[in-house]
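Enquirer: build me a model:
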Amino acid sequence: MLYHLGRYILLMKLSFKRPEKFSVYWAEVMREMVSIGLGSLGIISIISVFIGAVATIQTAFQLVSDFIPKTIVGTITRDSTILEFSPTISALVLAGRVGSSIASQIGTMRVTEQIDALEIMGVNAPGYLISPKIISGVLMIPLLTVISISLGLLGGYIACAASSEVSTADYITGLTDGFKTIILQVSMVKATFFGFIITSICAYQGFYTSGGALEVGQSATRGVVFSCIFILFADLVISRLML
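Expert: Down below sits the predicted model:
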């Protein structure tokens, strides 16, 4: 465990050494931002709308009472979507989509000796391959989380419009009543850490792949599994510290 932790820290230090040529790194960052951001927008949008709708329906089902105001459905949906559903579930989905792609891409370059060729040419391979992915993940995953929150709340509105248990007016009132900015701040902190966790862990697994095609698949699987575990652990720690 300590051996892997030491290698991980060393790889992160090498990844963020001063680049040889900023323009090349900048082009890689832009390419990765498009890949992570636009490439993940479709799946995040679909999941967010359905999660918001389901959360609203289940909350309304459990809180149907004459003594509880209908607006509480919108409030609970808002807080649960912002704090937990959008950042955490989106991160778990992105760990599968983005993380496996990163690990398999870098792992393939390792087993085909492309990384060795970069190092022979004097290129800082961790910096060139890993740092653009981490920077893009840290920037784009919070942005995807904001989109996920918006679509999740929209999904809740659609669920209210399609049912008769809670009116859309009560739902919107619940969304605006008693909003605390701290929940949005916690969500953005979570998303930023999740972005770093996904990209760095999967890049580490891919960079130290050895063998052939089978080992590349195993590295991608390990990257996704470890990313999901650390996402849930970070979710617990951040919630405990900030709330």
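
Enquirer: make it CA atoms for all contacts and neighbour counts henceforth
Expert: OK.

Enquirer: checking the spatially most central residue of the chain next. Helix, strand or coil?
Expert: Centroid-nearest residue in the chain, with CA atoms, centre = their mean: Ala91, separated by 2.9 Å. Three-state call for Ala91 (DSSP: H, G, I helix; E, B strand; the rest coil): helix.

Enquirer: longest helix of the protein?
Expert: If you go by DSSP state H, the chain has its longest helix at helix 131-162.

Enquirer: buried sites along that one?
Expert: Buried residues in helix 131-162, counting neighbours by 16 or more other CA atoms under 10 Å, are found at 131-160.

Enquirer: stretch 5-14 too?
Expert: Across stretch 5-14, burial judged by 16+ other CA under 10 Å covers Tyr8, Leu11, Met12, Leu14.

Enquirer: which residues does the third one contact?
Expert: If I follow you right, that is Met12. Met12 is in contact with Pro126, Ser200, counting by CA atoms under 8 Å, 6 or more residues apart in numbering.

Enquirer: do you know how far it is from Ser150?
Expert: 33 Å (CA to CA, to the nearest Å).

Enquirer: here is a second sequence; please produce its structure as well for comparison:
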Amino acid sequence: MSYENLAGRTAVVTGAASGIGEAVAVLLAAQGARVALLARRRERLDGIVEKIRANGGQALAVVADVTDGGSVDAAVERIHAAYGTVDLVVNSAGVMLPNPVDDGRADEWQRMLDTNVSGVLRVIRAFTGDLVGAAADGRTADLVNISSIGAHITFPNYAVYGATKAAVTYLSQSLRGEFGPRDVRVTNIEPGLTETELAQHIDSDSLQEQVAGMAEALGSLSAEEVADVVAYVSSRPRHVNLRQIMVLPTRQA
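Expert: Alright, predicted model coming up:
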């Protein structure tokens, strides 16, 4: 599929070492965008960048941790030196660690908050000037946040993860009031069951089996199918903002 308005764009994708982030980076590059892939795992990033370049795309591997402000700042400097200002930011980095709240796993709560909420905020702060400047120059400027159906639907043992994603959804809605008047689009995408590495972080056999059972019963989206949604919203005419999209397997209620 071909998308207009992506060729020549300069994009940053977080969480780009796997899953939705990787699929988004590969698709944007295939459509002619210059893509900075931001994640922690250098070997994974290098392999993906090599694949993109082999297919004629432009890509830059940027090792960074969104939970570390200094790391994000250093990433911005590297991206600006290589590609200049950015006009498309996709916040895809995330972690899902489900457990009962009464287990009291404060370390896991903090990790999800630092990555899923504070990490998103750090990246937004880092590139707000770029996005606003691009829009002021008459270019298309997009901020795309990957939230989750868990922002709305409760799942047993996913209270803290769902709360972090609800924060992303609310943040996206609120930012439209700040960025929209300056012609920067904000889109919040909420996938349902999706084949990513998130489930591999679960340390409970019973909860892993629960996820596997849901996927078997309901089906799941591929990361590439969610990436297709990101590319679609980012390629609309610049006066059109698809602000909120919930994308689910057909059988998932």
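
Enquirer: now the TM-score, please.
Expert: Superposed pair, TM-score by TM-score structural alignment, normalised by the length of structure 1: 0.32. Supporting alignment: 116 aligned residues with a CA RMSD of 5.1 Å.

Enquirer: between the buried residues of stretch 5-14 of structure 1, which sits nearest Cys228 of structure 1?
Expert: Distance to Cys228 of structure 1 across the buried residues of stretch 5-14 of structure 1 (CA to CA) is lowest for Tyr8, with 17.1 Å.

Enquirer: name the element the closest one belongs to?
Expert: In this assignment (DSSP states H and E), Tyr8 of structure 1 forms part of helix 2-15.

Enquirer: quick one, longest helix in structure 2?
Expert: Using DSSP H to define each element, structure 2 has its longest helix at helix 159-179.

Enquirer: list the buried residues for that helix?
Expert: Buried residues in helix 159-179 of structure 2 (16+ other CA under 10 Å): 159-169, 171-173, 176, 179.

Enquirer: what's the farthest-apart pair in the residues you listed?
Expert: The span of the buried residues of helix 159-179 of structure 2, defined through CA to CA, is set by Ala159 and Phe179 at 29.6 Å.

Enquirer: from what I see, Leu38 of structure 2 and Val63 are in contact.
Expert: Yes - here Leu38 of structure 2 reaches Val63: they are 5.8 Å apart, a contact under CA atoms under 8 Å.

Enquirer: if I look at Phe22 of structure 1, how far off is His4 of structure 1?
Expert: With distances taken as CA to CA, Phe22 of structure 1 is found 30 Å from His4 of structure 1.

Enquirer: Arg111 of structure 2: neighbouring residues, count only.
Expert: Arg111 of structure 2: 17 surrounding residues under other CA atoms under 10 Å.

Enquirer: check for me that it belongs to a helix.
Expert: Yes - assessed by three-state DSSP, Arg111 of structure 2 belongs to a helix.

Enquirer: next one: it from Val26 of structure 2, what distance?
Expert: 27 Å.

Enquirer: over to Gln110 of structure 2?
Expert: Gln110 of structure 2 is 30 Å from Val26 of structure 2, by CA to CA.

Enquirer: over to Ile189 of structure 2?
Expert: 18 Å.

Enquirer: now do Ser172 of structure 2
Expert: Remark: distance between Ser172 of structure 2 and Val26 of structure 2 (CA to CA) = 24 Å.

Enquirer: again with Gln173 of structure 2
Expert: 27 Å.

Enquirer: what about Gln244 of structure 2, neighbour count?
Expert: Applying other CA under 10 Å, we find 17 residues neighbouring Gln244 of structure 2.

Enquirer: contact partners for the nearest residue to it once chain neighbours are set aside?
Expert: Of all residues not flanking Gln244 of structure 2 in the chain, Asn188 sits nearest, at 4.9 Å (CA to CA, 6 or more residues apart in numbering). Residues in contact with Asn188 of structure 2 (CA under 8 Å, 6+ apart) are Val144, Asn145, Ile146, Ser147, Thr169, Ser172, Gln173, Arg243, Gln244, Ile245.

Enquirer: again, only using 10 Å
Expert: For Asn188 of structure 2, the contact set (CA atoms under 10 Å, 6 or more residues apart in numbering) comprises 90-91, 143-148, 168-173, 230, 242-246.

Enquirer: next, the angle helix 159-179 makes with the host helix or strand of it.
Expert: Assessed by DSSP H and E, Asn188 of structure 2 sits inside strand 185-191. Strand 185-191 of structure 2 runs at 160 degrees relative to helix 159-179, counting by axes from the mean of the first three to the mean of the last three CA atoms, to 10 degrees.

Enquirer: just checking, next helix/strand downstream of strand 185-191 of structure 2?
Expert: helix 205-218.

Enquirer: would you mark the buried spots in that following helix?
Expert: Neighbour-count burial for helix 205-218 of structure 2 flags Leu207, Gln208, Ala215, Leu218 (criterion: 16+ other CA under 10 Å).

Enquirer: elements contacting that helix?
Expert: Contacting helix 205-218 of structure 2 under the criterion 3 or more CA pairs under 10 Å, 6 or more residues apart in numbering; DSSP states H and E is no other helix or strand.

Enquirer: now for whichever helix or strand comes after it, which elements pack on it?
Expert: Under the assignment DSSP H and E, the closest C-terminal helix or strand after helix 205-218 of structure 2 is helix 223-234. Judged by 3+ CA pairs under 10 Å, 6+ apart, helix 223-234 of structure 2 is in contact with helix 19-30, strand 88-91, strand 142-146, strand 185-191, strand 244-247.

Enquirer: which of these sits closest to Ala223 of structure 2?
Expert: helix 19-30 (4.6 Å).

Enquirer: where do the helices of structure 1 begin and end?
Expert: Counting by DSSP H, the helices of structure 1 are 2-15, 22-33, 39-62, 72-80, 90-94, 100-111, 114-120, 125-129, 131-162, 168-176, 181-207, 213-242.

Enquirer: from start to finish, how long is stretch 52-62 of structure 2 in a straight line?
Expert: End-to-end distance for stretch 52-62 of structure 2: 14 Å, by CA to CA.

Enquirer: can you give me the buried ones in it?
Expert: Ile52, Gly57, Gln58, Ala59, Leu60, Ala61, Val62.

Enquirer: and those residues, which two are the farthest apart?
Expert: The two members of the buried residues of stretch 52-62 of structure 2 with the most space between them (CA to CA) are Gly57 and Val62, at 16.0 Å.

Enquirer: related to what we said a few turns ago, among the buried residues of helix 159-179 of structure 2, which one lies nearest to Ala126 of structure 2?
Expert: Among the buried residues of helix 159-179 of structure 2, and counting by CA to CA, the member closest to Ala126 of structure 2 is Phe179, at 14.5 Å.
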